[in-house]
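Visitor: Build me a model:
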Amino acid sequence: MRFLTLLIFLLFTLNPLHGEILSMENITTHIQKGIQTRITGQNRPIIQEIYAQTGNKPLWIGNKNRIKTSHLIQALNDPLFNYKNKSFDQRSIKHLFYQLDNGEISQVKQASAYAKLDLVLTSSFVRLVRFIVQGDVDWNLVQKKLNTLEQSDDITARWEMEPKAFPDLNGLISAIENDTIYEYLTFLLPMEKRYRKLVKLLNDYRVMDKFPKIKYSNETLKLGDSSSRVEEIKRRLQITGDYPKNAPIDSKFDETLKRAVMTYQKRYLIKVTGMVDRTTTYYLNLPAKSNIQAIITNLDKTKLYPKQFEDEHIEVNIPDFNLRYYKDQKKVMKKGIVVGRIDRPTPLFSNAISYMVLNPTWTIPDNLIKRDLIPVLRDNPMYLEENNMHVFQGNKEINITQEMLDPYEKSEKPVPYRIVQFPGETNALGRVKFMFPNKYAVYLHDTDNKSLLSRRYKIYSSGCMRVEKPFDLVDMLLEHTWKNYSQNKIDEILASNEPTTIYLKKQIPVHILYFTVYEENGLAYFKNDIYLYDKIIEESVEGNKKSTFTIPEKRMISVKKNAQPLSN
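Guide: Down below sits the predicted model:
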């Protein structure tokens, strides 16, 4: 890099276009020809328009442009912008500089060479901008693979993706003309806070020492034990910063190591015991390249989102099983959530909470009647009565049997009955639901089965998100209601057992996300790719595209293990 910068310096100070012997008009003519002959693909009209708006003059060559050009070359190699170390013709640029600076190009061909250099630099800049904004993932292919999961595995995977368009050229041209390359590229960074943390994490893992292998053993290591394996574990955890750099590397399992193991287990969503069993050993033996790939894939996902979300908003991160509430871009609340089963993934999209309902009823969706309720009724004909469920045909309440529902179990016809679970302690939605009306009929809500929130892998719903301590979220949202609700008033409503809707005068945006790697409070967290979306993305990247996706026979979490008879 320093060598390349030196070449630029020499070229544009000692040999600034040979004392301007070369005519700028001549170079401009070659630039116009080069756009037609040298530039191909989707960037050609963009490059053509850039030169058209700047009078087809050279943008990078000449003594006055040398600093700007060095800024561009630095940006092409800066991991903040080019975290995949992609080739944006850096070698071609370096070779052209070398040829021109060392007189390897005859004078008659120099105008053409300078024009080529200018075009290559412009093309590299445009390609870098496109990578920052759009990335190199084929999001249409990702969407196609998600859609085929429903046909092949009956998995309704929904992810509302809005890949960005190439940015307006005015800003790009202004950056070139005013030498604000770095400022412009930084302005384009998606989800900037998250993005910067991931880039730093990626850089950290790329320079880490090779992870030592920990020997497998049926023996679980714990506080007070002594073993040669303890030395290996200390050395391994020291590399990732879980075990202090200045702590001793010896065979004694001490308190410092126990704390380090607990931190590591927390970061990887392993059962936190402070002991090293076969499961923890398995994770410790994962190579650094798997972490690096996970970080890169999560950086790729930022391309789907803006520079930052609203000042006040909610983020639900599915693989993390957590909801976070932000005010003024600062996290003010964090709650655990239960999310959709791996065969019924929670859809990923953005919306806004417009109202909440205390003592909600639950109208069972048509697909759950067919998939879940009918089989349950075969085993237990009293299930509806036992769970406070009422059946309506039109506005009339009727009694129904499982036999009356049987014809619809495998049919595409809608079930002609409305089955409603009335409010109460056994209601699947609990005592409150938070509504952001959407085509998927999913929302945030309380739960009648709070024990699920204590599980490590909270994958039990049919798509909705069950919230830990939901009335803490109620309190946050009550700041935005049309009426004032005291705690006594809320208690009175709950005691009435009557459904009560509370509207918000300010809708609160909700973003349902899928990030398996993130940094929080100085710690890097790596979560499991529960829906295999990361895997799909990795196999849809330029240079690594696979046209189809097949779910592996063995998954970390089985569908049956996490299934419940009837859940929302």
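Visitor: Every contact and neighbour count from this point should use C-alpha atoms.
Guide: OK.
Visitor: Which SSE is immediately downstream of the top strand by length along the chain?
Guide: Ranked by residue count and defined by DSSP state E, the top strand of the chain is strand 500-513. Per DSSP states H and E, the first helix or strand lying C-terminal to strand 500-513 is strand 517-520.
Visitor: follow-up on the earlier one: tell me which residues are up against the longest strand of the chain.
Guide: Contacts to strand 500-513, defined as C-alpha atoms under 8 Å, 6 or more residues apart in numbering, come from residues 310, 312-318, 347-360, 477-478, 480-482, 493.
Visitor: Over to stretch 523-542?
Guide: With C-alpha under 8 Å, 6+ apart as the criterion, stretch 523-542 contacts 136-139, 141-142, 145, 201, 266-269, 291, 294, 297-298, 319-320, 342, 345, 516-519, 544-547, 549, 556-557.
Visitor: Roughly how far does I105 sit from V517?
Guide: Remark: distance between I105 and V517 (C-alpha to C-alpha, to the nearest Å) = 49 Å.
Visitor: the more surrounded of those two?
Guide: Higher neighbour count among I105 and V517: V517, with 25 against 16, using other C-alpha atoms under 10 Å.
Visitor: How about that one, nearest residue that isn't a chain neighbour?
Guide: Closest residue to V517 apart from its sequence neighbours, by C-alpha to C-alpha, 6 or more residues apart in numbering: F526 at 4.7 Å.
Visitor: One more sequence to fold, the one below, so I can look at both together:
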Amino acid sequence: MMMRQLLALLIGLLVLLPVYAGTASAMVSAETIRRQLAQDTDDTGNQSAQVRLKHFYAQRDYQPAWIISNQYQPILDTALSFIARADEEGLDISNYSSAHLQQLHASPEGETGLALELGVTRSLLALAQDLYSGQLSATAADPDWHIPQQKFDSVTFLQQALTQNNLQQAFADLAPSMPQYNALRRLLMKLRQLAAAGTHWTQIPEIASAIRPNSTHPAIPLIRQRILEAHAAYTKAEYALTTAESEWYDHELEAAIKTFQQQHGLNPDGIIGRHTRRALNTPLEKQIQKLRINMERLRWLPRNFGDRYVLVNIAGFYLTAIEHHTPVLDMRIVVGRDYRSTPSFNSRVSHLVLNPYWNIPNSIARQDLWPKQKKNPDYFASQGIRVFSSYRYEFELDPDGIDWHAVERRFPYALQQAPGNLNALGNIKFMFPNPFSIYLHDTPSKSLFQKDIRTYSSGCIRLEKPFQLAEFLLGRSLEDANITQQVDSGKTRTVHLPKRVPIYLVYITAWSDEQGDVRFSSDIYGRDKRALAHARWPEPAQLSQSY
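Guide: The predicted structure is shown next:
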């Protein structure tokens, strides 16, 4: 009897013993990992993730990484912390099962040890891949994106990080190190804090006509409130208004509006029109999504652009020339109309053409110029446009001898505009190989650079400062390169660069300036909207409102 009582007491004590912190409840060993992976029971539907997981453990002879001898390793907390902070990078944290892994880590019941070991590895491999090259397939999210997405071997990365015992630093180095990315990341965290606190930005009602400085308007108090909300988000000194209720559009508010316009890619004229009102009415939730999708685009880009390169931001209507990580030239640009949108791609500028002919594409000749010739028989002659029988430009035709109203819709002629003051390409064009027939060029239409939304071209990029860009690309002054004299001669000349210069045409609607302040532009081609629809990230209620 005493033996039975003693045995019962011992069993009771064992049942009451606490599960010690840091001890996995299920045995994790090379054999259990091998057996589990052999079953190939991945319920996520992501076959590539399962392949990476098997490859990772096969490389280490199926030895566990996070739970060794049934003990949680200190590095497990580091790994779980990385996974839990994935949303700080603008990533969809639900892809990494963070909440489920935390539950497994906290639970003393069931077969959680093996599930935790494999789950952490699977999530870290996915997180490393997404941080380096992006969570989305670039071409699937944006069919107009043609810059090759970065390749990355997350299995080798994680093995090396564990072998070298530098997991924390290795993950810290994965995301793009460029100041642009870090600025978006900081602002994303701040805006998410505002959203979590229940912040909703004030909406400005329809305005019958533009509001100009030194006038009164009943919407001004709402605009003042919206500017103060912008101060809470961006901490710009100009947004710290001292007056919140007045309907008078005073100098203080004008300075704030001009700063707001500049931050949102608008001409800072202080006039509150439809574009400014639209920017003011961007919901906080949508601004958060804009930051996220642009951080994703930055992850798609190469990590090394080169020592000297040209960056064209299509959405921001801006070109920047960069040398040794420092912007040395910037200018406004005009990009393609909505139905002739400029794609995103990269190439290398190879040569310049001075006093270029414009060999007019058939689509432009048919859709834009032929209707003008039908209305005005002297149009081609007035614009210096010549008509040829084919794109070999061998046999020139007299436009007066053609019945333009009887021409078939396929438009069987080739048009060419001679060099000169009327030439749509101006005095110089910049050539780089690409399958889209896109190039940069001068323009006689200088007034277009004053517009807020500069989508007026047929796909190519018009430049505000073409000759300054020529100096950057050639690496010497126009006088040294004899460019000015050659342009003045009126003759068409080709000038090859001493070394081809990389050029990147990107679509970025949120970026940072040299001071680290984040700036925005409208989603002119709807590529943000399309990419976010593909991403299927949890969408705030107000995101569906038009921008």
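Visitor: Quantify their similarity with the TM-score.
Guide: With the length set by TM-score structural alignment, normalised by the length of structure 2, the two chains reach a TM-score of 0.83; 506 aligned residues with a C-alpha RMSD of 3.3 Å.
Visitor: Now do the same for the residue nearest to V517 of structure 1: its match in structure 2.
Guide: Matched to structure 2 by TM-score structural alignment, F526 of structure 1 sits across from F520.
Visitor: what number of residues lie near its match?
Guide: F520 of structure 2 has 23 nearby residues by other C-alpha under 10 Å.
Visitor: that older thread, which residues in structure 2 does the longest strand of structure 1 match up with?
Guide: Using TM-score structural alignment, strand 500-513 of structure 1 lines up with residues 493-506 of structure 2.
Visitor: Quickly note the distance from T455 of structure 2 to P435 of structure 2.
Guide: 21 Å.
Visitor: Which one's more surrounded, those two?
Guide: Remark: of T455 of structure 2 and P435, T455 carries more neighbours, 25 against 7, as counted by other C-alpha under 10 Å.
Visitor: OK, contacts around the more buried one?
Guide: Residues in contact with T455 of structure 2 (C-alpha under 8 Å, 6+ apart) are V334, V335, G336, R337, D338.
Visitor: Repeat that for K222 of structure 1.
Guide: Contacts for K222 of structure 1 (C-alpha under 8 Å, 6+ apart) come out as F253, K258, G274, M275, V276.
Visitor: Show the buried residues in the residues you listed.
Guide: F253, K258, G274, M275, V276 (16 or more other C-alpha atoms under 10 Å).
Visitor: would you turn the residues you listed into CSV with secondary structure?
Guide: Shown next, in CSV, are those (DSSP: H, G, I helix; E, B strand; the rest coil):
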residue, secondary structure
F253, coil
K258, helix
G274, coil
M275, coil
V276, strand
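Visitor: Export these as CSV, with columns for distance to P45 of structure 1.
Guide: Output for the buried ones among the contacts of K222 of structure 1, formatted as CSV (distance: C-alpha to C-alpha, whole Å):
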residue, distance to P45 of structure 1
F253, 64
K258, 60
G274, 59
M275, 60
V276, 58
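Visitor: Out of those residues, which is nearest to G424 of structure 1?
Guide: Closest approach between the buried ones among the contacts of K222 of structure 1 and G424 of structure 1, by C-alpha to C-alpha: G274, at 40.4 Å.
Visitor: What's the match for the closest one in structure 2?
Guide: So G274 of structure 1 corresponds to G270, using TM-score structural alignment.
Visitor: State the distance from its match to I428 of structure 2.
Guide: 34 Å.
Visitor: repeat for V353 of structure 2
Guide: As for V353 of structure 2, its distance to I428 of structure 2 is 6 Å (criterion: C-alpha to C-alpha).
Visitor: between these two, which one's more packed in?
Guide: I428 (26 against 18).
Visitor: Just give the nearest non-adjacent residue to the aligned residue in structure 1 for the more buried one, would you?
Guide: Under the alignment defined by TM-score structural alignment, I428 of structure 2 corresponds to V432 in structure 1. Spatial nearest neighbour of V432 of structure 1, excluding adjacent residues (C-alpha to C-alpha, 6+ apart): L358 at 4.5 Å.
Visitor: quick one: which of the contacts of K222 of structure 1 is nearest to L119 of structure 1?
Guide: Once C-alpha to C-alpha is applied, the member of these that ends up nearest L119 of structure 1 is V276, at 57.1 Å.
Visitor: Tell me the spatial nearest neighbour of that closest one, not counting adjacent residues.
Guide: Leaving aside its chain neighbours, V276 of structure 1 sits nearest to L221 (5.1 Å; criterion: C-alpha to C-alpha, 6+ apart).
Visitor: residues near that neighbour, how many?
Guide: So L221 of structure 1, with other C-alpha under 10 Å, has 19 neighbours.
Visitor: dump the residue contacts of Y182 of structure 1.
Guide: The contact partners of Y182 of structure 1, taken as C-alpha under 8 Å, 6+ apart, are H71, L72, A75.
Visitor: Which residue ranges of the stretch 51-200 of structure 2 form strands?
Guide: 67-68, 71-72 (DSSP state E, counting those that start in this stretch).
Visitor: so which of those strands gets nearest V28 of structure 2?
Guide: Using C-alpha to C-alpha, these put strand 67-68 closest to V28 of structure 2, at 6.6 Å.
Visitor: And the contacts of the closest one?
Guide: Identification of contacts with strand 67-68 of structure 2 by C-alpha under 8 Å, 6+ apart yields A24, V28, S29, Q73, L76, G113, E117.
Visitor: Likewise for stretch 95-105 of structure 2?
Guide: 80, 83-84, 112-113, 115-116, 119-120, 123-124, 126-127.
Visitor: follow-up on the earlier one: quick one: which of the contacts of stretch 523-542 of structure 1 sit in helices?
Guide: Assigned to helices by DSSP state H, the following of the contacts of stretch 523-542 of structure 1 qualify: W139, L141, V142, K145, L201, K266, R267, N291, A294, T297, N298.
Visitor: Report the buried members of the residues you listed.
Guide: Looking at those with 16+ other C-alpha under 10 Å, the buried ones turn out to be W139, L141, V142, K145, L201, K266, R267, N291, A294, T297, N298.
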